[in-house]
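Trainee: Please find the sequence and the predicted model below.
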Amino acid sequence: MNRIISRNVLCLSLATMLGGCMVGPDYHRPQVNVPTQYKELPGWTSAAPADDAPKGDWWTAFNDPLLNELEPQVAVSNQTVAQSYANYQAAMAEVQVARSALFPTIGVTGSGSKQRSAAGNAGSGVEHLRPVSTSGSLEGNVSWAPDLWGKVRRTVEENKANAQASQATLANATLSEQIALATAVVDLRVADANIDLLQKTVDADKEYLRVVDNQDKAGTVAPSDVITARTQLENAQSKLIALGVSRAQNVHAIAVLVGKNPEELDIPHNATLPTLPQIPTGVPSTLLQRRPDIAVAERQMAAENAAVGVAIAAYYPSVTLSAADGFAQSPLAGLLQAANHVWSLGANATETVFDFGARHGDVAAARANYEAAVANYRGTVLGALQNVEDDLSGIRILAEQAQVLDAAVKDATRGAEIAFNEYQAGTVDYTTAALAQTTQLSTQQDALSVQQQRLLDAVSLIGDVGGGWSADELAHGPVASSK
């Protein structure tokens, strides 16, 4: 058996000597054109270094206790993240399978048998049973296909890139679900704020109806004013009830995002909106390192490049080396003796002479797949730049709109008070007062809607600049290693 070990060492040494040749193109990341700064940054905020970009628990910048409580659960309990994690584990296993082809396959075979045959004199018709005989063998064997042209190493390279793409997909799924949770929480808070706003409107409309009803009983106003006031109250009540649907759907969405059944989660009413954070964006080139979806596209491109080398390697012959060493004896007694030693060495080589264009087609398909991956990568980068520009423009423009609406809310509130006082004084009809109240509610809802959209754009911007993720994490373990 010492000979087997010696030959294994020899095989490994030969693998090292023969491992310097790999056919196919080496991977180089294609260049993409990125601007030096975002178009929307002037007039909004100055570019900050990438080191100031959100890291880790980015959601804490919104100062919302519900976000702080639930966001960590996404990486643990969200089922979309769990699926991506399982896909990543499978991709890592494929790397292990591919790497194993670089080394010899070593096996041990043992066998034993008993037999007895009949013996007799020719023509006598008399047969005698011979004694039972035993035989056996014990053999170690080694088989190895040296990676002369780098096909196996290109396959390992391809599978490793695919595994890194799966890891980045896991990070992207985690970030996407966290962004979805933050969006749902913002929508829930706004729904609660809208409920409070409409509840105040309902209370005010009840008071207006009481005043108008008293004046109607006194005969100082037209009966139609009572109908108008009652209709206005009922419309406000209807809108208030309808908000219950939106609130319930947001709570259900939040429950599913953290891996719970919709009926399991009960979130108390809270109309306090999250804080609008200041988000440094860095420069556009940092997206190439900070966006996990860009990392997915880049790693897929690397995998397709390696696949070209695998296809090209099919043009070259394959060689397989084999060796066996052991003992064989009949009868079995004394099997492990030098006289029973047997060994063999072998080699075979195969080469395809004619395949009528099959290999050429495989190489052409691999190159085309690589070009498609390059186009997908560049398209992903362009889409990422568009996402950030959209977010920045939304934040900048909505900030200006919010200032105007704040003034409009003050004016509408004051106008509604004046109109109702004038109605009570008899200088205007109730239609004027009702219109002023409707304008006040509509303006307040518009202002709340702009606050909501500013928060959603901030959440979106954090996701579009990569959250707290960095491509450096592809060199380490999985994001959700606690699973």
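Mentor: It's in. Source: prediction; values computed, not measured.

Trainee: For the rest of this, base every contact and every neighbour count on C-alpha atoms.
Mentor: Will do.

Trainee: Gly112 versus Thr134, what's the distance?
Mentor: When distance is defined by Cα to Cα, to the nearest Å, Thr134 is 7 Å away from Gly112.

Trainee: try Ala303
Mentor: 48 Å.

Trainee: neighbour-wise, which of those two wins?
Mentor: Ala303 (27 against 14; other Cα atoms under 10 Å).

Trainee: how near is the more buried one to Leu382?
Mentor: Noted for Ala303: a distance of 21 Å to Leu382, by Cα to Cα.

Trainee: How about Ala407?
Mentor: Taking Cα to Cα as the criterion, Ala407 is separated from Leu382 by 38 Å.

Trainee: neighbour-wise, which of the two wins?
Mentor: The neighbour comparison of Ala407 against Leu382 (other Cα under 10 Å) goes to Leu382, with 15 against 11.

Trainee: Helix or strand for that one, just tell me which one.
Mentor: helix 358-425 (DSSP states H and E).

Trainee: related to what we said a few turns ago, identify the contacts common to Thr134 and Gly112.
Mentor: Here Thr134 and Gly112 share the contacting residues Leu332, scored by Cα atoms under 8 Å, 6 or more residues apart in numbering.

Trainee: now the strands for this protein?
Mentor: Listed from the start of the chain, the chain has strands (DSSP state E) covering 105-115, 118-120, 127-129, 133-144, 318-329, 341-350.

Trainee: For Ser84, which of those strands is the nearest?
Mentor: strand 105-115 (32.5 Å; Cα to Cα).

Trainee: Run through the residues that contact Gly19.
Mentor: Taking Cα under 8 Å, 6+ apart as the definition, contacts of Gly19 comprise 147-150.

Trainee: Which of these sits closest to Gln386?
Mentor: Gly150 (40.2 Å).

Trainee: The closest one contacts Cys21, correct?
Mentor: Yes: taking contact to mean Cα atoms under 8 Å, the distance of 6.0 Å between Gly150 and Cys21 places them in contact.

Trainee: Counting neighbours, go ahead and name the busier of the two.
Mentor: Summary of the neighbour comparison: Gly150 and Cys21, criterion other Cα under 10 Å, with Gly150 having more neighbours (22 against 13).

Trainee: distance of the nearest residue to Ala191 once chain neighbours are set aside from Ser238?
Mentor: Of all residues not flanking Ala191 in the chain, Arg247 sits nearest, at 5.9 Å (Cα to Cα, 6 or more residues apart in numbering). Between Arg247 and Ser238 the distance is 15 Å, computed by Cα to Cα.

Trainee: take a look at this one as well, against the first:
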Amino acid sequence: MKCEGWISAFADRSSRIRFIRPMAALAIVLTEACAVGPDYKAPQTVLPPEWHNKALIDVSLSQSKEASPALWWSSFDDSVLSSIMEKAIKTNKDIMGAEARLREARAKRDFAAGDRLPTVSAAASASRRRGSAETGIGKTTDFYNAGFDARWELDIFGARQRALEAAEASLQAGEEDLRDVMVTLTAEVGINYLEARSLQRRIAIASETLSALNQSYEIARWRKEAGLVTQLDEDQAIASYQQTKAQIPSLEAGLEQNLNRLAVLLGETPGSLHALMAKKMELPSPARGVAVGIPADLLRRRPDIRRAERNLAAATAQVGVATAALYPSFSLTGSLGLEALSTGGLFTANARTWALALSPALTLFDAGKNRANIDAAQARQEQALASYEGALLTALADVEDALSAYVREKRRLEALLAAEAATLSAYKLASDQYSAGLADFLAVLVAQRTLLTMQDQRAVSEVAVLTDLVRLYKALGGGWIRAEDKENS
């Protein structure tokens, strides 16, 4: 509150200026105008000085030149991903909705700004009237007038100032909401793209395994025809082949669904990306680490935290709007124009008219409605503060979870790569021994199935590392800097 002294003395001063000319009183009021309600102060946030998983950062993320999480997909060095991301930001329907909400908030801010200024209107009229002969004035009279009317709701206690503060904060919250939608969108596009590439790779692995199983079947069939083995080996080869073949349709269905989701994220109809994604490509490999920073950086990076803080500022200003209703309101009205009984006299000096009035108003009884409105505004302010604090805690947990998942999945991938190498060696040895008649066919099939499983798990883990990295970027608030923001970033 900016004017406690002025308000406490209001009753005493009103008696002293009772006989002061209206314009002098207006000058005093305007020069001492103030805004009631609490002045907004950003909450003092206490965050941990470092991440709980700091040891993981030192080991896994600081060995290379670190990349800013802003436009994180550029570090993947994948032209298709970059083009898809650029298109999604332009055509995604959620982005369009957020942009429309932002335009609405900007219009409301402009309305609140205009509401503090006078309203001026122009009017003109021409009339002819004949009076009643019974009254003795039974003659015809012409009347002409033209002029300007103005009305100004004086913002003595800051209701409109607080409303403008609330609208400005809401506009800024809308900007952060758009950025938050971008963070979510870019993460979803990245994850779906990477999973699509992974499914393509898994389908290729299954197809390559089918070729190997077909060769094993031909060997088993030849050895059976030569009387070296029984029908069992051939049947086992057929069963293993068909079992592997049965996995491919489910992988293809998953790829189809994934591409359709990606198309929707780009604001396109399902099936529109199949041609673009038809060319098989390996999973991208980011060349740089991540600038994880410290927990305090989230206040700057995460749009959802910034949005919650701006919502708190707007709610605080609304308390002032509600509080101002307890105090008198003042409106200043005036007019300037011309009046005459003929068109010829309308534009003479004697036709000029003017009026000026100051109108105070004060609610004396409202059954406690204004007080209840203040209580409601204060409760909304408390809700906004709780939402802000909750957003902070959620952000911290998001980063800790994403960091842990990313680093530990990388360790899992290292183990799977070692296991795959050993499995491949075992498969080659079993095949050689079977061809030499030193091992039965079941050993070959088991080795083949184990190798397929390990290759598939490795492919799943490879994409999990990348999608966990994308989730880490998202948790850090990456993916929202637009072209117009780059100069200020």
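Mentor: In hand now; what should we look at? Here the structure is a predicted model, which means the values were calculated and not measured.

Trainee: count of neighbours near Lys90 of structure 2?
Mentor: 12.

Trainee: Contact partners for it?
Mentor: No residues are in contact with Lys90 of structure 2 under the rule Cα under 8 Å, 6+ apart.

Trainee: From Ala464 of structure 2, how far out is Leu472 of structure 2?
Mentor: Leu472 of structure 2 sits 12 Å away from Ala464 of structure 2 when distances are taken as Cα to Cα.

Trainee: Could you check which of these two is surrounded by more residues?
Mentor: Of the pair Leu472 of structure 2 and Ala464, Leu472 is the one with more neighbours under other Cα under 10 Å, namely 25 against 21.

Trainee: Name the residue closest to the centre of structure 1, please.
Mentor: Taking Cα atoms, centre = their mean, the centroid of structure 1 lies closest to Ala173, which sits 2.2 Å from it.

Trainee: Name all residues that make contact with the aligned residue in structure 2 for it.
Mentor: In structure 2, the position corresponding to Ala173 of structure 1 is occupied by Val181, as judged by TM-score structural alignment. When the contact criterion is Cα under 8 Å, 6+ apart, the partners of Val181 of structure 2 are 94-95, 98.

Trainee: Mind doing that once more with 6 Å?
Mentor: Residues counted as contacts of Val181 of structure 2 (Cα atoms under 6 Å, 6 or more residues apart in numbering): none.

Trainee: on that earlier part again, now distance to Ser46 of structure 1 too, for the strands of structure 1, in TSV please.
Mentor: As requested, those are arranged in TSV below (distance: least, Cα to Cα, whole Å):
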stretch	distance to Ser46 of structure 1
strand 105-115	60
strand 118-120	101
strand 127-129	102
strand 133-144	61
strand 318-329	60
strand 341-350	64
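
Trainee: Ok, which of the ones you listed comes nearest Arg3 of structure 1?
Mentor: Among the strands of structure 1, the nearest to Arg3 of structure 1 by Cα to Cα is strand 318-329 (7.5 Å).

Trainee: quick revisit: which one of Arg247 and Ser238 of structure 1 has more residues nearby?
Mentor: It is Arg247, of Arg247 of structure 1 and Ser238, that has more neighbours when counted by other Cα under 10 Å, with 21 against 13.

Trainee: Pull up the gap between the residue nearest to Ala191 of structure 1 and Ala402 of structure 1, please.
Mentor: Per Cα to Cα, Arg247 of structure 1 is found 24 Å from Ala402 of structure 1.

Trainee: for Tyr370 of structure 1, same thing?
Mentor: Following Cα to Cα, the distance that separates Tyr370 of structure 1 from Ala402 of structure 1 is 47 Å.

Trainee: again, but for Val342 of structure 1
Mentor: Note on Val342 of structure 1: its distance to Ala402 of structure 1, by Cα to Cα, is 90 Å.

Trainee: Between those two, tell me which one has more neighbours.
Mentor: Comparing Val342 of structure 1 with Ala402 by neighbour count (other Cα under 10 Å), the higher total belongs to Ala402, at 18 against 15.

Trainee: Give the aligned equivalent of that one in structure 2.
Mentor: Residue pairing (TM-score structural alignment): Ala402 of structure 1 is matched to Leu413 of structure 2.

Trainee: Any figure for the gap between the nearest residue in space to that match that is not next to it in sequence and Leu185 of structure 2?
Mentor: The spatially closest residue to Leu413 of structure 2, leaving aside those adjacent along the chain, is Ser461, at 5.7 Å (Cα to Cα, 6+ apart). Distance from Ser461 of structure 2 to Leu185 of structure 2, counting by Cα to Cα: 23 Å.

Trainee: hang on, the earlier thing: over in structure 1, tell me which residue corresponds to the residue nearest to Leu413 of structure 2.
Mentor: For Ser461 of structure 2, the equivalent position in structure 1 is taken to be Val450, counting by TM-score structural alignment.

Trainee: burial of Glu86 of structure 2, as a residue count?
Mentor: When neighbours are defined as other Cα under 10 Å, Glu86 of structure 2 has 13 of them.

Trainee: OK, contacts around it?
Mentor: When contacts are counted by Cα under 6 Å, 6+ apart, Glu86 of structure 2 touches no other residue.

Trainee: what do we get in structure 1 for it?
Mentor: With TM-score structural alignment defining the correspondence, Glu86 of structure 2 maps onto Pro72 in structure 1.

Trainee: now do Tyr217 of structure 2
Mentor: Tyr217 of structure 2 maps onto Leu209 of structure 1 when the alignment is built from TM-score structural alignment.
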